[in-house]
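*Asks:* Starting from these lines, generate the structure:
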Amino acid sequence: MSVIYVLITISIIVALVFLYAFVKAVKQGQFDDTYTPSVRMLFEDETKKAETNPKTENQ
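*Replies:* Okay, the predicted model is just below:
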């Protein structure tokens, strides 16, 4: 039974280490996407294509 307490303690410690690493990475901007916003303007939206193309609406 004491092995369960040891495993639960170790798993909580490991989970806290991963949570700390995740929070630190987010604060440092590790997950910021700097490439997509600059390229997004090059692609047309699908809704704009459907609205501006009258041929697809009449058929």
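
*Asks:* contacts, neighbours, all on C-alpha from now
*Replies:* Noted.

*Asks:* Which helix or strand lies directly C-terminal to the biggest helix by length in the chain?
*Replies:* Counting by DSSP state H, the longest helix found in the chain is helix 2-27. Remark: after helix 2-27, the chain's next helix or strand is helix 36-40, criterion DSSP states H and E.

*Asks:* Which strands or helices does the helix or strand just after that next one pack on?
*Replies:* Note on helix 36-40: by DSSP H and E, the next helix or strand toward the C-terminus is helix 46-52. If contacts are counted by 3 or more CA pairs under 8 Å, 6 or more residues apart in numbering; DSSP states H and E, helix 46-52 sits against no helix or strand.

*Asks:* one more to put side by side:
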Amino acid sequence: MTILYLLIPLSLVLLGLAVWAFFWAVSNDQFEDLESPAHRILFDDDLPAPPVRRRPDATEEPPP
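*Replies:* Below you'll find the model as predicted:
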């Protein structure tokens, strides 16, 4: 029974922190745009691979 004297205030403090974190996130526009990240993954905007440069071997002729 005496553990309740610790657990009830602790749970109220954690509830207060969760409510504060929610209102902080809302006020800092964390929930402003929920659709763009889901659409962004569909676009293929990878950069093309850079061209591969080979070192000329002794048997190959250098380019003119």
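
*Asks:* returning to that earlier point: where in structure 2 does the longest helix of structure 1 align, residue-wise?
*Replies:* The counterpart of helix 2-27 of structure 1 in structure 2, using TM-score structural alignment, spans residues 2-27.

*Asks:* still on that earlier bit, helices and strands around the longest helix of structure 1, which ones?
*Replies:* Checking 3+ CA pairs under 8 Å, 6+ apart, helix 2-27 of structure 1 ends up next to no helix or strand.

*Asks:* Tell me the buried residues in it?
*Replies:* By 16 or more other CA atoms under 10 Å, helix 2-27 of structure 1 has no buried positions at all.

*Asks:* After superposing, tell me the mean distance of that helix to structure 2.
*Replies:* On superposition with structure 2, the mean distance recorded for helix 2-27 of structure 1 (mean CA distance after the TM-score superposition for structure 1) is 0.6 Å.
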